[in-house]
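> Only the shape, not the letters, is given here:
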């Protein structure tokens, strides 16, 4: 049985994610990319023209996103993400995702059908 990584402090989480991009797969199989910029802005992209800018922050071991026009959503962050390794988590709003931190210089391929990813990430109905 693998031992669980020790919990990281908020500054350690910020340092580990700053300037990094993650590939996020939603429970319905759609994929998007989220970039965590060092200035606290976040950029989410996907097929179908999805292109959103918001803010990311870390508080009490939770990675939180504030997307324009959407309620805040936070994800538990139990340990460091290893590039290429998939981690499943459930948000404060019940959203289940699988996240893969991309390696430096890696670009992520995003699958088709992401027109409604932003509203799905916020837990709203997707048409």
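Thanks, I have it. Because the structure is predicted, anything quoted here is derived from the model rather than measured. Numbering: from 1, shown residues only.
> only C-alpha atoms for contact and neighbour calcs from this point on.
Fine.
> and the longest helix for the protein?
helix 10-17 (DSSP state H).
> Quick check: which helices or strands does that one pack against?
Applying 3 or more CA pairs under 8 Å, 6 or more residues apart in numbering; DSSP states H and E, one finds that helix 10-17 makes contact with strand 50-59.
> before we go on, here's another structure to hold up against the first:
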């Protein structure tokens, strides 16, 4: 019950990070204040900046987009603003490690290589 209440409190702060079974750091904590480089199969690169309280900024060339991020059910999810809100989730079973590329495919079928910077 205590972990559930803590998880609800963290979610209320905007991060929606849930504690793993057995304790330890909440999923996604290694991302806060860090950036990740994403490269698509066709070579397009973008950079995500993970901010506190579940905020994220994506840089695509000269364009910048603000959104929200959270972790839940072994997934890392994003919601991007604008008139047509877009939500996309990616598998997230283990923390990202700085400098190590990881290939992931989203629930929308997008495949990228992610490297935590």
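Perfect, I can see it now. Since we're looking at a predicted model, the values are computed, not measured.
> if we can go back for a sec, may I see the buried residues of the longest helix of structure 1?
For helix 10-17 of structure 1, the buried set under the neighbour-count rule, 16 or more other CA atoms under 10 Å, comprises 10, 13, 14, 17.
> What lies in contact with stretch 13-24 of structure 1?
Residues lying outside stretch 13-24 of structure 1 but in contact with it, judged by CA atoms under 8 Å, 6 or more residues apart in numbering, are 31-38, 57-58, 61, 77, 80-81, 97-102, 104, 108.
> after the longest helix of structure 1, next one along is what?
Scanning forward in sequence from helix 10-17 of structure 1, with DSSP states H and E defining helices and strands, the next element found is strand 20-26.
> Over in structure 1, tell me which residue corresponds to residue 32 of structure 2.
For residue 32 of structure 2, the aligned residue in structure 1 is residue 18 (criterion: TM-score structural alignment).
> which one in structure 2 is aligned with residue 79 of structure 1?
With TM-score structural alignment as the matching criterion, the partner of residue 79 of structure 1 in structure 2 is residue 94.
> which residues does its match contact?
Residue 94 of structure 2 makes contact with residue 27 under the criterion CA under 8 Å, 6+ apart.
> any idea whether it is helix, strand or coil?
Here residue 94 of structure 2 takes the coil state, with states given by DSSP: H, G, I helix; E, B strand; the rest coil.
> Same check on residue 118 of structure 1?
helix.
> That one and residue 16 of structure 1: what is the separation?
Per CA to CA, to the nearest Å, residue 118 of structure 1 is found 24 Å from residue 16 of structure 1.
> Same question for residue 53 of structure 1.
The value you get for residue 53 of structure 1 to residue 16 of structure 1, if CA to CA is used, is 20 Å.
> number of nearby residues for the nearest residue to residue 44 of structure 1 once chain neighbours are set aside?
Setting aside the residues directly before and after it, residue 44 of structure 1 is nearest to residue 34 in space (CA to CA, 6 or more residues apart in numbering), at 4.5 Å. By the measure other CA atoms under 10 Å, the count of residues near residue 34 of structure 1 is 20.
> To which residue of structure 2 is residue 34 of structure 1 aligned?
Structural alignment places residue 34 of structure 1 opposite residue 48 in structure 2 (criterion: TM-score structural alignment).
> what's the helix or strand for residue 93 of structure 1?
Mapping residue 93 of structure 1 onto the secondary structure by DSSP H and E places it in no helix or strand at all.
> What does it correspond to in structure 2?
When structure 2 is aligned by TM-score structural alignment, the residue opposite residue 93 of structure 1 is residue 108.
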